[in-house]
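>>> Below is the sequence, then the predicted model.
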Amino acid sequence: MIINNVKLVLDDEVVAGSLEVADGKIRSFADTPSRQPGALDGDGGWLLPGLVELHTDNLDKFFTPRPKVDWPAHSAMSSHDALMVASGITTVLDAVALGDVRDGGDRLENLDKMIGAIEHSQRLGVNRADHRLHLRCELPHHTTLPLFQQLVGRAGVSLVSLMDHSPGQRQFASIEKYREYYQGKYQLSAEQMAHYEEEQLRLAERWSHPNRQAIAADCRARGITLASHDDATADHVQESHDLGSVIAEFPTTLEAAQASRRHGLQVLMGAPNIVRGGSHSGNVAAHRLAQTGLLDILSSDYYPASLLDAAFRIADDPESGWRLPQAIRLVTRNPARAINLTDRGELAEGRRADLVLAHRIDGQIRVGNVWRQGRQVF
């Protein structure tokens, strides 16, 4: 297959030309148009590496599309997978939560079904994207470590993150923000909220530290990439670094992002933060980190289409000082390398032919076609 008349977004430059695929890999590319008959006309669009998504809980929405609605697993997985490739994502780490912040949450109930659906569809070869597992470990919970120990040996586990959403910690350093979020989420009265807060503090005191230590030690022994989550202070980052974390997911402050960079952690921020112009929970804005050179990876988090959109927005922002190849690395090469996937994430000879053809139409970046290992999936 030859894709002609495209702007190739290479590692450090954009080149007008063509690209050839054979046996699922990139055979070659050139800064001239191909004259081979049957070459696909890219109509002057950008040809990018397939996007690599490290943290999305998008699958949850399809298993429970409405409260108390339990959707069939095969249909939920198929719909989620289709949305991923329609957003240009060819490698996705589906984040599953171990140890819910509230017993009986949909995520805990759906855990086995979601993991089973991911693994079954991968074995059958019916997924359009390459799906892997990201174990999100909610530390202040008695079920977290046993669940982790059951799942960590699964073949698809590529990332583990350590999170603590108890009051006064990281994302919820502000008790007021904590109460506002959970009262709204669970429709709690003031009395119920006070009881819930007390319960979460008790759980955190009992389980957070031993779970953090045990899970991190197991990841180090197995060579699984470890990520921190919502670090807010330099002390948080120091702890994360000492445990072996190499990715800092969603640092909530400039101080934490700066400390992450000093300790060699790759800073991951949410693409919706870029698209919306800031954090929905009042944390540091991702575009500010981009402007100060403290951004390494973007994740679509809860909105898949935000990933490619955010990369182009960064490149378009004159205050960021970023060129398009540098911005595209945030969603391709950088996340791939962070989890040791060296066979994808860039347009280079011998790499997997995971490709996205995108155009700007009416000022918006739109995904036109997507290929995974040379096979068109969108």
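Yes, it's here.
>>> rest of the way, CA atoms for contacts and neighbours
OK.
>>> Would you state the helices of the chain in chain order?
58-63, 73-86, 106-124, 144-151, 175-186, 190-222, 234-243, 254-262, 271-276, 286-291, 306-316, 324-329, 333-338 (DSSP state H).
>>> another one to put next to it:
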Amino acid sequence: MAWNITGGRVLRGGALGGGDVALAQGRIADGAAAARRFDATGLLVMPGIVDIHGDAHERALQPRPNVDFPAGFALRDAAAQCLAAGITTAYLGVTLSWEPGLRSLPAFLATLDALKSPPPGPELRVHLRFEADNFAAEADALAAIAAGQVHLLGFNDHTPSIVKKLKNPKELGKYAGRAGVTEAELMALADAAMSRRADVPAMRQRMAGAAQAAGIPMLSHDDATLADRALFRALGASICEFPMAEPVAEDARAAGEAVVMGAPNVVRGGSHLGWASAAPLAERGLVTVLASDYHWPALLAAPFRMAARGVLDLAAAWALVSSNPADALGLADRGRIAEGLRGDIAVVTPEGALAACFAQGELAWIGPGFGTRLH
């Protein structure tokens, strides 16, 4: 079906201005004859949001410890939530860890299998967050990368911090509950994972080689030092995600690399872990991409919070969730409103509420009270 979105202020070429947007055959067109019309008068017509890292789908897979739902069912829920947040391309942060349960190899494979018949709406892609000590899953991860089932490789290294946290009985209970094992079993698994630390660099090299052969981007996660960034840069990871120190972000930007921080950090006014505040770093050009991280709605709200601070205008702030992540991921066909690109559009009120979402040229979600604008 063809659509004309008329009367709104459209984000094109880095600025908001009057105009219409036509969608036909899944793309942005120069006009759409015999089209249905969405009246966007008084609204903002923005490129659909591109989420480089969102793991809120885990709550659809496991809303409570030891309460699991099938991956296909959970991903339908995840897709609907993404659309309601204006997200038209979602890189699901799928953690592949040595932990049983939610982040295990069977859960990873089930997600890949469910994505063979993806739910309608947003394009769901896989951001494989591979834990450094997960030697048992290496072969399956390499096979998934080679088969084109992984679209972004992230290098995670949470095992040392997990082992430290497990000394706290409360944390031990939380991790054991998520994994569905006893506390003693989880401690034994963590100790076994730590026992092969010397072999981690070689496996990282193999993973990086597979990603390069498949032509997918790579990112490093939670870089604490300049040495960390240098290590992952040498592996080919051109995206620095959630740097733990400002000099790390400065170093990545000096090298022309994308730097990712969480949209919840912007919306809440700071990191829930006490790390750097994303908004001022973005205003200085040190953060170039915002990700939903653990909360999809924050990605829609963050550009408006940024604009309200008075340093970046809304067009520049919206680039943090649209064109910049698309560029970092090598997605030349989305993230902007221009003829020939994917028909991914978020229609938003000036206050930041989503009125409608178009995915691949089709109306995929409409907010309460906006149905009267369809003609």
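Sure, I can see it. Values in this document were obtained by computation on a predicted structure and should not be read as measured data.
>>> ok, and which of the helices of structure 1 has the densest surroundings?
helix 324-329 (a mean of 24; mean count of other Cα atoms under 10 Å).
>>> residues in contact with that one?
9-14, 48, 297, 308, 311-312, 314-316, 345 (Cα atoms under 8 Å, 6 or more residues apart in numbering).
>>> for those, which one is nearest G104 of structure 1?
Ranked by distance to G104 of structure 1 (Cα to Cα), the contacts of helix 324-329 of structure 1 are led by I297 at 32.6 Å.
>>> Please pull up the equivalent of that closest one in structure 2.
In structure 2, the residue equivalent to I297 of structure 1 is V289, according to TM-score structural alignment.
>>> how about a markdown table for the helices of structure 1, with distance to I3 of structure 1 added?
Shown next, in a markdown table, are these (distance: least, Cα to Cα, whole Å):
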| stretch | distance to I3 of structure 1 |
| --- | --- |
| helix 58-63 | 31 |
| helix 73-86 | 19 |
| helix 106-124 | 28 |
| helix 144-151 | 41 |
| helix 175-186 | 47 |
| helix 190-222 | 40 |
| helix 234-243 | 43 |
| helix 254-262 | 38 |
| helix 271-276 | 28 |
| helix 286-291 | 32 |
| helix 306-316 | 20 |
| helix 324-329 | 19 |
| helix 333-338 | 21 |
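>>> tell me the contacts of the closest residue to Y294 of structure 2 other than its chain neighbours?
Distances taken as Cα to Cα, 6 or more residues apart in numbering place A56 nearest to Y294 of structure 2, at 4.8 Å, with adjacent residues excluded. Residues near A56 of structure 2 by Cα under 8 Å, 6+ apart: 78, 293-296.
>>> How about A82 of structure 1?
Contact analysis of A82 of structure 1 by Cα under 8 Å, 6+ apart lists R128.
>>> now I5 of structure 2
20-22, 37-40.
>>> The residue nearest to Y294 of structure 2 maps to what in structure 1?
Using TM-score structural alignment, A56 of structure 2 sits opposite N58 in structure 1.
>>> Relative to P272 of structure 1, how far out is its match?
13 Å (Cα to Cα, to the nearest Å).
>>> now swap in Y303 of structure 1 and tell me
Taken as Cα to Cα, the span from Y303 of structure 1 to P272 of structure 1 is 7 Å.
>>> do the same with V152 of structure 1
Distance from V152 of structure 1 to P272 of structure 1, counting by Cα to Cα: 29 Å.
>>> Relative to M1 of structure 1, which of the helices of structure 1 is closest?
Here helix 73-86 is closest among these (Cα to Cα), at 19.6 Å.
>>> Kindly name the residues of structure 2 that line up with that closest one.
Taking TM-score structural alignment, helix 73-86 of structure 1 hits residues 71-84 over in structure 2.
>>> Give me the mean distance between that stretch and structure 1.
In the superposition against structure 1, stretch 71-84 of structure 2 averages 1.3 Å from its aligned positions (mean Cα distance after the TM-score superposition for structure 1).
>>> Kindly state which of the helices of structure 1 is positioned closest to V160 of structure 1.
So among these, helix 190-222 is nearest, using Cα to Cα, at 7.6 Å.
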